[in-house]
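>>> A predicted structure for the sequence below; I have some questions about it.
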Amino acid sequence: MRDGPGLDDPPRLRRDPGPAPPTEVDRANVTSQARQQKPCIDDPVESPTLPASLPCPFCGGEDASQFSPFGGQVSTSQYYCNECRSVFESIRWR
C-alpha cells in the first residue's frame, strides 16, 4: 500500500467553504427585480454621416436599407437591397 492520500480516502474540506449558493427565494427575487428594470439598450440613433439608403449596385433599385454600420472593414457599411435581396457594402467616408 502507498503512503498518502488515495482514491479511497474522503476528500478534504476547506476551512472556509465560502458563501452559500443562492436559494430559490434569492433567484426569484433577482428575476423579479430584473424584469422591473428598464432595458439598458437605447433606441438606435441614425448617423448624419451615413446615408439611410443607397441605390443597389446590382439591380439599380432604390429600396436598399442599411442594416449594419460596419462591414468587413471599419470604413464600410452594409446595406440590403429589398428588390433583388442582395447584400452589398459601401464606403462610409467619401
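Now that the structure is in, tell me what you want to look at. Quantities reported herein were computed from a predicted structural model and do not represent experimental measurements.

>>> rest of the way, CA atoms for contacts and neighbours
Will do.

>>> what about residue 76, neighbour count?
Residue 76 has 17 neighbours, counted by other C-alpha atoms under 10 Å.

>>> grab the nearest non-local neighbour of it.
Excluding its sequence neighbours, the residue lying closest to residue 76 (C-alpha to C-alpha, 6 or more residues apart in numbering) is residue 91, at 4.4 Å.

>>> alright, now check it against this:
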Amino acid sequence: NVNVKTAAQESSRKMGEKPLTMSQLMDLFLYVITNARGQKQPTFFVPPEKGNPVVAVSEDRTETLIVWTLEGWPLAASIPEGGFLAVLSGMLE
C-alpha cells in the first residue's frame, strides 16, 4: 500500500487536474525507465525549476517513488533509498 502525493496539490486543483492514481504513477514510472534505456544519463540530476515531483511513499515509509514531470511530460523516475534514477535526457536539452 502506497500513498500518492503531488508536491503542489493546490496547483493541480487550480488547473483542474485530478491527482494521479497509483496506477497512473506506476505507468509514468515504467514509461521513464523504458524510454531512458540507451540514453546518456546525467551524473547528477537537478530537477528543473518548473519541474513537478509526484511522490508515492510506502505505508511503512521505507521506500519512496518519485516521478518528475516538466510541462506535463514525464522527465525522471527515482527510488532514492535504492539509489535508482532514470532520466529522459532528451527532455533536458
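All right, it came through fine. Because the structure is a prediction, the values reported are computed rather than measured.

>>> TM-score for the pair, please.
The TM-score (TM-score structural alignment, normalised by the length of the second structure) is 0.23; 45 aligned residues with a C-alpha RMSD of 5.1 Å.

>>> from what I see, the residue nearest to residue 76 of the first structure and residue 78 are in contact.
No: at 9.1 Å, residue 91 of the first structure does not count as touching residue 78 under the criterion of C-alpha atoms under 8 Å.

>>> higher neighbour count, those two?
residue 78 (18 against 14).

>>> quick one: the more buried one from residue 66 of the first structure, how far?
6 Å (C-alpha to C-alpha, to the nearest Å).

>>> could you pull out the helices in the second structure for me?
Using DSSP state H, the helices of the second structure run over residues 9-14, 22-36.

>>> would you turn these into a markdown table with mean neighbour count?
Converted to a markdown table, those look like this (neighbours: other C-alpha atoms under 10 Å):
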| stretch | mean neighbour count |
| --- | --- |
| helix 9-14 | 12 |
| helix 22-36 | 16 |
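
>>> turn those helices into CSV, including distance to residue 74 of the second structure.
Below are these laid out as CSV (distance: least, C-alpha to C-alpha, whole Å):
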stretch, distance to residue 74 of the second structure
helix 9-14, 15
helix 22-36, 7
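
>>> so which of those comes closest to residue 75 of the second structure?
Ranking those by proximity to residue 75 of the second structure (C-alpha to C-alpha) places helix 22-36 first, at 6.9 Å.

>>> for residue 79 of the first structure, which non-adjacent residue is closest in space?
Excluding the flanking residues, the one nearest residue 79 of the first structure by C-alpha to C-alpha, 6+ apart is residue 66, at 4.2 Å.

>>> shouldn't the one you found be within a strand?
Yes: looking at residue 66 of the first structure with DSSP: H, G, I helix; E, B strand; the rest coil, it is inside a strand.

>>> ok, it touching residue 76?
No: proximity of residue 66 of the first structure to residue 76 does not meet the contact threshold set by C-alpha under 8 Å, at 11.1 Å.

>>> okay, and the common contacts of these two?
Contact criterion C-alpha atoms under 8 Å, 6 or more residues apart in numbering; residues shared by residue 66 of the first structure and residue 76: none found.
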